[in-house]
Structure formats: structure tokens, C-alpha cells
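>>> structure for this input, please:
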Amino acid sequence: MDNKNKAKPSGNIWTRLELWKKILIGMILGVIVGTVMGPDAEILKPIGTLFINAIKMLIVPLVFFSLIVGITSMQDTNKMGRISLKAIILYLGTTAVAITIGLGLAALFTPGAGLNMIANNPDAIGKEAPALVQTLLNMIPQNPVGALAAGNILQIIIFAIGLGVSLALIGEKAEPAIKLFESLAEAMYKLTELVMKLAPYGVFGLMAWVAGKYGLEVLLPLIKVIAVVFLAALLHIAVFYTGMISIVARLNPIRYLKGLSNPAVVAFTTTSSSGTLPATIKASREEMGVSKGVASFVLPLGATINMDGTALYQGVCALFVAQAFNIDLATSDYITIILTATLASVGTAGVPGAGLIMLSLVLTTVGLPIEGLAIVAGIDRILDMARTTVNICGDMMVSILVAKSEGELDMDVYNSKEPAAGAPSVAEVKTA
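Sure thing, here's the model as predicted:
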């Protein structure tokens, strides 16, 4: 009896651990086992292959259903419609800039160079890329069903956006279809959650195989990946965001940096855009002077579709995988990565494991080996701190720009060193 009672907590400890901790443990154990077993660790690879196959299974339906739901949820008219359009354009534009910065720094610092890894299916990658014009033409699917079956992500995204907009425009007649897509999207979110529970075991199998085949030197570039992602995040916030505040809004960027300090710290520690939302709304109103109407709409929208940090991370990691497997990307591949990550950001934010899911989507789109996921999965939590912070800072920047353009930015509050007296408390924001 006593022995049984003592044994129970050990099982509970694992179940209570957060997913990122389980993945980190799986990675460490995989490295140890792979180092000890050497080439014999090949027998553990099928465990990782099953997880990779499960990830591939999610990509098409998850992006398709969630993107449609994201579009159809924005049924606003008049002023709200104008605010929605401004916010969406800014969010997508900053996302494209973010992934471009990530790609640029990864190309400059080459974190994956010298790994000389070999893909499972080398014939499926590294093919001659189509011309840029052809890439743009290929965005429109001639057969949407064929695009879904073939897993052509960019075509699927374009079709989903078109269908979502059409459903939003036809009003009441679209309600049955929208409810169906919402149900399917929720089902995919739950399936994604279930698949991500397998991540620690999949990462264990893949890392054991990688460490056994390539040795411990494969882990050294991960430090470089972390450094590049954090540098890119710093540049995006300190240069691009402050530049937008200064040049476009013609405001003092120092006030913006001071105002975002509290929500940025919350985002960095919680790695949750939704969890940071109360702090973001409070800071935007008290510190920045953004009106209640703009803050209450633009910031929750940003927590849903703004993926600047994730896009930046994808740019670095995608190029890291390409360099690790000695795959040269053409200009059209870079354009495809930017378009895919930007457009997909509307539909995949807020999904558990969104960073890894979106990275697998980007890798698949340009034909990079998805095995590269296992290498970065172990440090995903560290990278998540940087990318969530960037997301939150971007949300606040967009809320300021939209409020300024609509004449709903209190300049006295923005330029003041003290918070607005009538702004809500944290408790009020949470209950709102």
C-alpha cells in the first residue's frame, strides 16, 4: 500500500509538466541515448517519423478551416470596417517585414552552415525553382480540390481567403457554412493539441537518431540560432517599430518604448499573446492614450492574427534548415516563404504549438526537409519568449497608428509621464 502511494506522484509529475519542458526533456534524453548508441540509434527514428507524419497530417485542414474562420469573424461595417482594414493591412505588412529581417540575418550569420545533414528523401528537395513570375501566377489554384489534395499551401491559403471573404459578404445565407467551418476548426485545434502531446516522444526519437548519426556537434549551431532570433527581434522592435511610430505617426518613439515595457515583460515570461492581452490593453490606454474603442478591437485582433515574432522565427529557422541540409534557395523560394508565412498568420495564431506548426508549413511549401523541426523543437520555448514579445510590441504599435489616424489618440496622455487617471485597472480589463 505504502509503495503504491509513493509511486503515484512520479506519474503525476510528468503529466503536470508543461509541454515545452517535456519537449526539452525529450531532446536531452534523445541526445544522451543517441550519443551512447551511435549509429544503432537508427532503430528509434520511426518514433520521430510518426510524429512528423502526424504534423504533416494537420497542415492542410488546420490552415484551411482556421483561415476561413479568421476571415468570417471580421464582419464589421462603416468605421469599424475602416479600422479593421487599417489594422489588418498593418499587421500583415509588419509580418512580411519581420520574416524578411529573419531571412536576412540568417543569410548573414549562416547558423546552419557546416552541418552537412542528409535528408531522408533528397529527390523531393532542392529541385530547380520556378521563375518569380510563375510563382506569383501559381498562387491562384486552377482546381482548389486538387490544391487541397496536393498540399499546395500557398494556393490553399489564397482559396481559403477568397472563400472566407465571400462567406462574410453574403450575410445570413452563409451562417450554416460558417458554423460548420467553426466546428471543423475547433476540431482541428483539439487534434493539434493531441498531436502536440506526442512531441516529446517524437523529438526524443529524432534527436537520438540525429545525435547518433551526426554527433554532438549538431547541437552547437542551436546557440547561434537563438542569438540570431533574439538579435532579429531586437532590431524589429528598436528599429522598425520605433521607425513606424516616429515616421508614420510622427510621435516620440521613446514614449512607445517606455509604455510597452510592462506588457513586454509579461509576454516574455508567459509566452502567450492572449494571456498578455489585459496588460497590453491597460498599457495602450493608460500609457499610450489609445481610445477604448480602438484598443478593445485592434489589440484582440492582433493577439489573433499578428504573428510578427513567429514569422521572424520562421525566417531564421527555415534558412537554418536549408543551410544544415546544404539546400540552395532561389529568389522565388524566399518570396514564397514570405508570402506563405504572412498569409498563414491570419489563420494559425492562437493554436497550441503554433510556432512549430507554422514552421512545418513553411518548410513544406518550399520543399525543405521537415526533419529540421526536431533540431529546433528543443529550443522552441526559448525562441517563443522572443517571438511573443515581438508580437505584443507589434500589437501596441499598430493600435497607436490606427488610433492616431482615426483621431482617437489622446496626445496629452501619450506625451505625459503619468498614466491616464480614467484608464481601467488590470482587474477591470480582465473582466471586460
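>>> could you use CA atoms for every contact and neighbour count after this?
Fine.
>>> can you pull the contacts of the most centrally placed residue in the chain?
When CA atoms, centre = their mean is applied to the chain, the residue found nearest the centroid is residue 310 (3.3 Å). Applying CA atoms under 8 Å, 6 or more residues apart in numbering to residue 310 gives the contacts 355, 384, 387, 388, 391.
>>> can you do 6 Å?
Contact analysis of residue 310 by CA atoms under 6 Å, 6 or more residues apart in numbering lists residue 387.
>>> ok, it to residue 271 distance?
Using CA to CA, to the nearest Å, residue 310 is found at 11 Å from residue 271.
>>> now residue 97
Residue 97 is 21 Å from residue 271, by CA to CA.
>>> and for comparison, fold this next one:
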Amino acid sequence: MYIRGMNNWIKNYSGIFWLIGGILAGSIAGLVFGPKVEILKPVGDIFLNLLFTAVIPLVFFAIASAIAGLGNSGKLSRIMGVTSVVFLGTVLISAFLTIVAVWIFPVHEEIKAMKLTEAIDEKPFGEQLSQLFTTSEFFELLSRKNMLAMIIFSVLVGFATLKSGEKYSVFKEFLLAGNEIFKNVFILIMKLAPVGLGAYFAYQIGVFGPQLFGAYAKSLGLYYGFGLFYFLVIFSLYAFIAGGVKAVRRYWRNNIIPSATAVGTCSSIATIPANMEASRRMGIPDIIANITIPLGATLHKDGSSVSSIIKMAVVFALFGRSFNSADVILLALGMTVLVSIVEGGIPNGGYVGELLFISAYGFPPEALPPAMIIGTLVDPMATLLNATGDTVAGMLISRFTEGKNWMQNG
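Prediction:
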């Protein structure tokens, strides 16, 4: 009996062991060989590209099939209402707690601006907003850069299928089948995760590691220190509110693969498949997970909220301005919500957030490079908070839509 149980345990967790082994090997390679490990980046890119190509149909089928299968229960409106409150509430909480952390550990060190080669998109805000929610061509929906537009389209397809009734149930079955098939596609791709994520960890540590101890060390230390606190303590608190100690255990037991995927890829969108599988294991109902996880990858970003506040504090310190007046704080809280909506769920999401807050506070263009550098160097931790915050948000949403006994069927 003991041997059989041990074999089952090893079988269930073997994937995690391989993943951790690959990450450790990559991290050691990055430390030992430094920038030379950049040669491994194409290996990580192959894995990431496979995730990106699979995530678009996975999200489409997950959302469309979830809505098509609702029937006439009217449950979707309640789920979306609770989702909006949870997303907005957690983003504001993360921003406020970061402001408190900045007050306790002020960032006054002058940071020398570094020249970046990254092109900055300076399209008018109205044009950026229209491109955020819609595309002018159908094929553009297939790009991960238009994830929110694709989600809106998926919702429309789901409602259209629901409205068509049983006469066209064959299309509903098609959506359900597509959802299951692309779940299996993800499972196959994740078999490459130990190699792919290992290569990415080697690249990140080898190339960006030295900068973490340079002129940006103080602000980065604050970000990573507070980010780790938020990840371990606040997420545990959210899970406890959702379902007590049992929920906390279930959350952390199933959060390893999404966390590794988020840190390794620096992409919330690439983490969607891992989050959806983790949500199933956490007991989050499919109808909630299939809607809130893809939506959270584009709209719910606790990590971006934290980084926005710290980048604001650094820029304010650089230009000798106070970051503690009521109007500044209120605008900062509003900006973090806006940044969560407009920033993409892809690596270094276009630096839209930096452009927004610098414009809002009237800073000159010289304020942009330091904010962009910090944004690049905190990307792994920011993505970790962005992505894994979606699953714990899903637990909270389940608690407030399904009741306190939502975990009993999990």
C-alpha cells in the first residue's frame, strides 16, 4: 500500500520535478556562463512560440464554449459583476500597499537614465483605445497582441451560439470539443517546459542579472522584496478568504507550474494554459475559470500595479517632486487601474504604462528611460504577480458566486 501510494505521488509530481530541475540547471548556467548563455535563447523562444500559437484557440474555445453552455440561468451576469469587483479591488489594494511600502522605504537614490533601443509607440490615445478593444481585420484577432479584442469576439460567438438554441447545437458541440482538444495540445506543449523554461531562465540570469546589482538596485530591491511579500502573504490571505486553510493549501499545491511559466516567459498570456489547468485542480468551476483566467491575463495585473507605483516614485525622486500629496496619490491609484487595462499580457507590453503616467504627471521625455529600464528588470516578478493573481482571484470569485461551500465539489 505504501509503495503504491509513493509511486502515485511520484507520478503526479514528476512533471513538477522535471520542471524545477530544468529551471535550476538553466539558472546555474546563467550564473556560470553569463551573457554567453544568450545562445540558448532560441530554445526558449521555440517553447514560448508554441505556447503563444496554442493560447489563442484555447482561449477562444474556452470562453465561447463556457458561455454557450450556460443555458438560460443568467449566471454570466453575476460572474462578470463579481469578477469586475474582485479585479478592481485587488489591483487597488496592491497599489495602496505599494504606496505604503514606498513611504516606509523611500526611493531617493538618483538613477542615471540609460539609453534604450526599444521603439516607443506614440499613437494618439483614442487610436490605441480602439485598437485595444477591436481590430479592423478578422485575421488580426489571431495575434496575441490583440488578446482583449479576441476575448470580446469569443464572448459574442458564445452568446450567438447560446441564442441559436438546440437547432444549431452541433456548433455548440464543436466549441466544447475544441476546448477539450486544445487543453490536450497544451499538455503536449508543456512536456517541453523543463527545456524551454530552463533556457529562458539561463538567458534572463545571464544577460540581465548584473544590472540587478547596479544603479537600480535600491528600487529593484524594494520591488522584489514587496513583490515576494505580496505573493506569499497577500495571495495566501486571498485564498484563505476564499476557502480557509484548505483553499490556501490547494492554491499553493497547484501554483508551482503557473509560477514557473510566468517567471520563465515573462508573459501572462503564455501562462493562461497553465493557469486554467491549475484552476481545475484548485476546484474553481470551469465556467468561472474559462472566463476569468483569459480575461484576467489582459485586465487584471497586480504586478503591473505594484511596478507602476514604484516607477512613479523613482521618477518623482529623480525630478525632486513629492510623492505623498493627496492629489498625487489619487491620480496614482487611478493610473494603476488604467495601466492594468491597457498594458498587454506579453513581455514588456509596449511600455504603454510608462507613457501614460509620464504624460499624466507632465514629466519631460527624459523621465521615460529610467521607468522603462525598471519595467524591464522587474518583468519576471511583475508577471508572476499578474499571472498567479488570476487563479487566486478565481478562487475569490468562486466564493462570492458559488457560496462558501464551492470547494466541496472540487
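>>> quick TM-score on the pair, please.
Scored against TM-score structural alignment, normalised by the length of the second structure, the superposed chains reach a TM-score of 0.56; 271 aligned residues with a CA RMSD of 4.2 Å.
>>> aligned to residue 87 of the first structure, what sits in the second structure?
Counting by TM-score structural alignment, residue 87 of the first structure lines up with residue 83 in the second structure.
>>> ok, which stretches of the stretch 51-200 of the first structure are helices?
Assigned by DSSP state H, counting those that start in this stretch, the helices in the stretch 51-200 of the first structure fall at 78-109, 132-137, 144-150, 153-169, 175-196, 199-214.
>>> turn these into CSV, columns for distance to residue 400 of the first structure and mean neighbour count.
As requested, these are arranged in CSV below (distance: least, CA to CA, whole Å; neighbours: other CA atoms under 10 Å):
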stretch, distance to residue 400 of the first structure, mean neighbour count
helix 78-109, 10, 20
helix 132-137, 33, 13
helix 144-150, 39, 14
helix 153-169, 27, 21
helix 175-196, 31, 17
helix 199-214, 38, 27
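>>> among the ones you listed, which is nearest residue 256 of the first structure?
Nearest to residue 256 of the first structure, of all these, is helix 78-109, at 16.7 Å by CA to CA.
>>> now that closest one: how far from the chain's centre is it?
How far helix 78-109 of the first structure lies from its chain's middle: 13 Å, per CA atoms, centre = their mean, to the nearest Å.
>>> cool, stretch 279-287 of the first structure as well?
23 Å.
>>> just give me the neighbour total for the aligned partner of residue 225 of the first structure in the second structure.
Aligning on TM-score structural alignment places residue 225 of the first structure opposite residue 219 in the second structure. Using other CA atoms under 10 Å, the number of residues around residue 219 of the second structure comes to 25.
>>> equivalent analysis for the one 5 residues further on, please.
Residue 224 of the second structure has 16 neighbours, counted by other CA under 10 Å.
>>> name the nearest residue to it, sequence neighbours excluded.
Distances taken as CA to CA, 6 or more residues apart in numbering place residue 381 nearest to residue 224 of the second structure, at 6.7 Å, with adjacent residues excluded.
>>> tell me the counterpart of the one you found in the first structure.
By TM-score structural alignment, residue 381 of the second structure lines up with residue 386 in the first structure.
>>> does that match belong to a helix or a strand, and which?
helix 380-405 (DSSP states H and E).
>>> how far away is the residue nearest to the centre of the first structure from residue 405 of the first structure?
Using CA to CA, residue 310 of the first structure is found at 27 Å from residue 405 of the first structure.
>>> check contacts around residue 202 of the first structure.
Neighbours of residue 202 of the first structure in contact, by CA under 6 Å, 6+ apart: 47, 48, 51.
>>> grab the nearest non-local neighbour of the second one.
Spelled out, that is residue 48 of the first structure. Residue 48 of the first structure sits nearest to residue 202 (CA to CA, 6+ apart), 3.9 Å away.
>>> please apply the same query to the last one.
Nearest-residue entry for residue 51 of the first structure: residue 202, 5.1 Å, with adjacent residues in sequence omitted and distances by CA to CA, 6+ apart.
>>> kindly report the same for residue 171 of the second structure.
Using CA to CA, 6+ apart, the closest residue to residue 171 of the second structure is residue 161 (7.3 Å).
>>> residues near that neighbour, how many?
By other CA under 10 Å, neighbour count at residue 161 of the second structure equals 22.
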